Structure formats: structure tokens, C-alpha cells
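> here are the coordinates; sequence isn't available:
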């Protein structure tokens, strides 16, 4: 609790002038702590010597409905090198089941932040100050550690709701919390794709949902969301938002759709391939779920493709191992499983909307009110 108070004081004291980022000069920006925004393969590797990373990610609260899909589609997978296949969950707080977050964490999947409130309208995030981002994301870390028993050292990433950029403020917060950001979309750099980079210098990435960062923020990592191309060639970042996509009952066409987007990366510069899709969409259409499963089965058996947690890509970019060395390196040890003392709490009154909520958490000490922005532990 003492550390919590200290961090809150830090958040309200944040105000500094940030220098404008200048054009990147590669001789001044070298790994592991700096990388220019570029489609160049890290380490100057040839595509054939570069691991093809696949990043599967989901957003929003974890609950008893969507956990079934995750167990069915993701659990027990291994890449061809014998290491566990990954996925990243960007979690929101409202109606979140923290016992199930603990389960995903213990399975070795990455738990990342997607805000406490996921507030609307979207302009809330575009106009948010550093202090608001602090309360939405830094305070969410306390919820994850207190209610889901997810270790602080395991929380590495954040994604702003609605993929709305927050200018310098959100990246300043990410840098202070040692988090990478996975919000920034690109439609221009899909083939060849844009590799992760830092904000030591100005980015070449286009700004789809302004405001985008303009400041020099040394060591702030961007994991770009590289768009897919729909059947007409139009870009779409979230798979289920592709305007022109195969018939939802056509498994083979959906499998081919996934494969064609994957091959743009695999046969190109092997920039990380994003699969960002809503679980409700996968679960609503059995043919799409079967196609998704087939696609994961395929890539898990390719010797140069690796389905990984998002942060694994950042680590590789900092120290780019050639394919043969990457295959032989020891598997990333998952964080030690943490027990969950399953407790159901409620009804808990929520001050922000007057509703009552139930919570499933991993501690026998229930909050006295529903946790929220400004009171993340419900004290």
C-alpha cells in the first residue's frame, strides 16, 4: 500500500517539456535500447534466416463465455521447436474474471493492459492527459497483481481502447511503466511490414487515429499493428472488421484468407504477423473457428514460424538471433504458476454508475466497493 501511495503522488507531479523527435540516424540508434522505425530486418538478416513471428492477441475482459474458446483453440499448442505457443490478452477491468486471468497467466500466456474503464466516447482517449493514462493503466497493474496474482514483472504491454492514439502522453506513461505499446496501426507498411522500434527519433509510421507521438522518448517501444488486406485489398487491423471478407460459413475460404495475409509477411521481410480478432466473432461462426484452428495447426508445424507472446518479439528485436540459433535456444520459462484462492465477492456497489457487481478474484480479502478508476482496489 505504501508503494501504491508513492506512485499516485508521482503521477500528479508529472509535467515536463519534451523535446521534438528528429529524423532517425541509424549510427546513433543501435540495439538493444534503440531502433529506428524501419521495414529493415533487425540484425540485417536475410528473410530466410529470420524467424517468422505470429502474434495472436485478444482484447477486453476475460469471462466464463470466452475462456471456452481460448481453452479449445490455444491451450496445449507448441511450436516446431518444442516451445509453448503464445498469445497476448489485453484485459479490461469491468466484468473481468480475475480467476480466469490467473489461469491464462499460469498457462504461459501474456497478460497485458487495456485500461480500467474502456471509456467512451473515443475522444476521451485522444484528449487524455498523462494523469488520466496513469489512472487507467498504472492503477490497472495494481488490480492485476492484487486480484489475479499476476506478477508485476510479467506485465509488459498496453493497448489503448479503440486503437485510439494518445499522443505523447500515453507513450510517456508507457515508458515510465516500462511497457511496450501495441496500439499504433499501420496501413502503409504492410508489405514489407514495419518492425518494432523505439521513439528515440521520429517515426515514419503514418498517423491513422491522431494524435500520434511527436516527442523524443528514448526507450519507448512501439509494436506496430500491421493491417491485413481484405478481399478487395483494403486494409483492416482487426480481422473481424475487414469489410470484404469470405462468407462466414466458408471454412476453406477463411483458411485461405488467413494464409494469404500470412504469406505477405512470410514471403516478404518477415515482419511480425498480427492476428487481432474478437473472440465473440470466432465463437459465433464455427467455420471461422475451424479455419483459425487449421491455420494455427499449420504454422505450429513450420520450422521457421513461431507463435509467441508479444513481448517475445520485442526481446528478439533487441537481440536478433538468426533462425538456426533461435530454434536451438532454450524455451522461455513461463512465470512460476501462482495459486488462486478463488473467492466470489459481491454485490459490490459502484460509485461511478450506481450499479452492483460481482467479482471473482484470487484472494480471500474482498473489496469494500467496486474497484474503479481512482480507487483501483475498492478500498
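Looks like it came in fine. On a predicted model such as this, the values are computed, not experimentally measured, just so you know.
> use CA for all of it now, contacts and neighbours both
Noted.
> buried ones in stretch 79-98?
79-81, 83-94, 96-98 (16 or more other Cα atoms under 10 Å).
> ditto for stretch 141-156
Buried residues in stretch 141-156 (16+ other Cα under 10 Å): 141-151, 154-156.
> cool, stretch 312-331 as well?
Using 16+ other Cα under 10 Å as the test for burial, stretch 312-331 gives 313, 314, 316, 317, 318, 320, 321, 322, 323, 326, 327.
> Go ahead and confirm the second one touches residue 198.
Spelled out, it's residue 314. No - using Cα atoms under 8 Å, residue 314 makes no contact with residue 198, being 10.2 Å away.
> ok, structure two:
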């Protein structure tokens, strides 16, 4: 690594630390809402409709009375776009997960545009999602495409990516912009090596399973064989965020994980624990980015415009 690169990396880290110091100078940890990001990857269809109904149509709300929200990274193959329409109409965020769901490490920028921006157009055409509301992406298999992928995001006016795992440090990472070069270790290369002003990264903060093993998605962990064990693992990882700096806590899944009954039971018990807490908010990635742009304390969060909804349940 050159001296110039080291200086730029240090500058980026200093900017991040300055933001965090400002946040914690203005507010104590107890005044910061604990944001939880529930996301699902891949197709939306009849196979997962029942799961989403069980999670989102049972009256679970955030403290302001608005329904809890998730982000769906939708790929084209096997998707029934009537389900996308329903999820979008219910207040969830719809994001691009590509057309072909292929490994993209070697894609050209043109191919990334076809896959990610092309899926945005399909979501708008067949899913009824406003083109400008498809703001984010996740790379299939978390196979990030380095500078070519991020240049595509920049040129195509996407707001964010959420494909890059980061270590589960104490304290964990907040979402950040790529106004400066990447300041953390690259877990799955190739990562971007240039800056992309205005493009955000919502990092996939890694978990630890009950044996200390690391995983970047909840369904990639070594999951316990009982619902109680699943619940304990979720609580363990949640508390790393809740008891330190309250960086957004990610619940990153594929719907197939929930076909194991004890997985679903443990998760729903955890979800019900969260919605009973008055300082926890389950919101979309885009809503989380808006909070990071304008950190608002719990005393004023009920009236924070990005957390509002058109209806209450």
C-alpha cells in the first residue's frame, strides 16, 4: 500500500470518526433509536407469500404506530410481480438483486448496468414500483464487482449498495458514503478502490453464532437445533449493537431458511421481543440512510418524516 493510499484511508476514517463523535457528543446512547434492518433476497412468489404474511400482516408496528418495514432485494427469475406490487403497496422497500442472479465479479460495467439497472426497469414496469423508489441493490451471492459495479451505481443514480460484509466490531459500523475510499477490510474481493461521491454502503455487519463462528447472513450461520437456541443467537448479536453504539442491526435472510419450523419460531419470538421495545425501529435501508443523514433522538423520532407512513394498523 502506497503512502498516498494510507493517507487517504486515514482521512476517510477520520471523517467517519468525526461523524460518530458528533453524534455521541449530541446524544447519549440511550437517546439513539436502535434501527433494525430486515432484508430478504431473491424472488417473491407464492412460496414465500405465507411467510411474509406471518411476519408483516399480524399487526406488528413501530413505536409510532406505523407497520414494521423490510427491504426486498428482488431478482427476476421466478418472481411473481403481483407479490412485488403488494409488498411495495404495504410500505416495504423494493431493491434490485439483478435479472439473472449470476456471480458478477468479472462483469463489465455494461453488464452490471444491464443486470441491476435493467432489473430496476422491470420492477417498475411489472411490479408497479416507481423507478425512483428502486434506490438500492445487493449483489447475488455477495459477489461484489469492484469499481465496475460501483461506477454503474454512480452513473445510474442508485443511492446505495448493501453487499459488503464487515467485521462485527465493538462498536459495529454505521452506513457510510463512498465519498472517500473504503476504510475497512475487503472481506469478499473485488471491493471498490476509488471514491464514488453520494453512493452509500449499508454494510452487512457480521454475526457470531453461539460457537463463535462468523457469518454475513443469518441463514449462513451455524444455527442452533431449537427455537430457543435460535432466539438466543439473535439476542446475542442484537445486543452487540444495542448495548454499544446502536448502529443499525441487520437481519439478512433468504425466505427458504424459515421453512425449518424451529427457525421460524425462534425468529418470530425475537421479532416480538423487538416490537415490544419502545426504542427499536424496524425500517427499510432507505429509511435508515435518511436517519444517518439526519440523526434524530428518540425524543423526536415519532415525528421524524422518513419514519412516517400513509396508514396505521
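That came through, no problem. Only a predicted model underlies this, so the values are computations on that prediction, with no experimental measurement involved.
> Show me the buried residues of stretch 79-98 of the first structure that map onto strands.
88, 89, 90, 91 (DSSP state E).
> Can you tell me which of those lies closest to residue 112 of the first structure?
residue 90 (4.6 Å; Cα to Cα).
> got the contact list for that closest one?
By Cα atoms under 8 Å, 6 or more residues apart in numbering, residue 90 of the first structure lies in contact with 57, 58, 59, 60, 111, 112, 113, 114, 158, 159.
> Please point out which of those residues the second structure shares.
Among the contacts of residue 90 of the first structure, the ones still in contact in the second structure (both residues aligned by TM-score structural alignment, their matches' Cα atoms under 8 Å) are 57, 58, 59, 60, 111, 112, 113, 114, 158, 159.
> Could you provide the residues you listed in JSON lines, with additional columns for distance to residue 234 of the first structure, neighbour count and secondary structure?
JSON lines is the format used below for those (distance: Cα to Cα, whole Å; neighbours: other Cα atoms under 10 Å; DSSP: H, G, I helix; E, B strand; the rest coil):
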{"residue": "57", "distance to residue 234 of the first structure": "21", "neighbour count": "20", "secondary structure": "strand"}
{"residue": "58", "distance to residue 234 of the first structure": "22", "neighbour count": "18", "secondary structure": "strand"}
{"residue": "59", "distance to residue 234 of the first structure": "23", "neighbour count": "20", "secondary structure": "strand"}
{"residue": "60", "distance to residue 234 of the first structure": "26", "neighbour count": "21", "secondary structure": "coil"}
{"residue": "111", "distance to residue 234 of the first structure": "31", "neighbour count": "25", "secondary structure": "strand"}
{"residue": "112", "distance to residue 234 of the first structure": "29", "neighbour count": "29", "secondary structure": "strand"}
{"residue": "113", "distance to residue 234 of the first structure": "29", "neighbour count": "28", "secondary structure": "strand"}
{"residue": "114", "distance to residue 234 of the first structure": "27", "neighbour count": "26", "secondary structure": "coil"}
{"residue": "158", "distance to residue 234 of the first structure": "26", "neighbour count": "23", "secondary structure": "strand"}
{"residue": "159", "distance to residue 234 of the first structure": "23", "neighbour count": "26", "secondary structure": "coil"}
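> Could I get the residues you listed in CSV, plus columns for distance to residue 166 of the first structure?
Formatted as CSV, those follow (distance: Cα to Cα, whole Å):
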residue, distance to residue 166 of the first structure
57, 21
58, 20
59, 18
60, 19
111, 21
112, 18
113, 15
114, 13
158, 12
159, 11
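> hmm, back to that, overlap in contacts, residue 314 and residue 198 of the first structure.
residue 221.
> show me where the stretch 201-313 of the second structure has helices.
Here the stretch 201-313 of the second structure has its helices, by DSSP state H, counting those that start in this stretch, at 227-242, 261-275, 285-293, 298-301.
> Which part of the first structure matches the last one?
Following TM-score structural alignment, the aligned partner range for helix 298-301 of the second structure in the first structure is 323-326.
> List the buried residues for stretch 106-122 of the second structure?
107, 109, 111-122.
> what sits up against it?
75-76, 95-100, 104, 131, 134, 137, 145, 148-149, 151-152, 156.
> mind running it again at 7 Å?
Stretch 106-122 of the second structure is contacted from outside by 76, 96, 97, 98, 99, 100, 131, 134, 145, 148, 149, 152, using Cα atoms under 7 Å, 6 or more residues apart in numbering.
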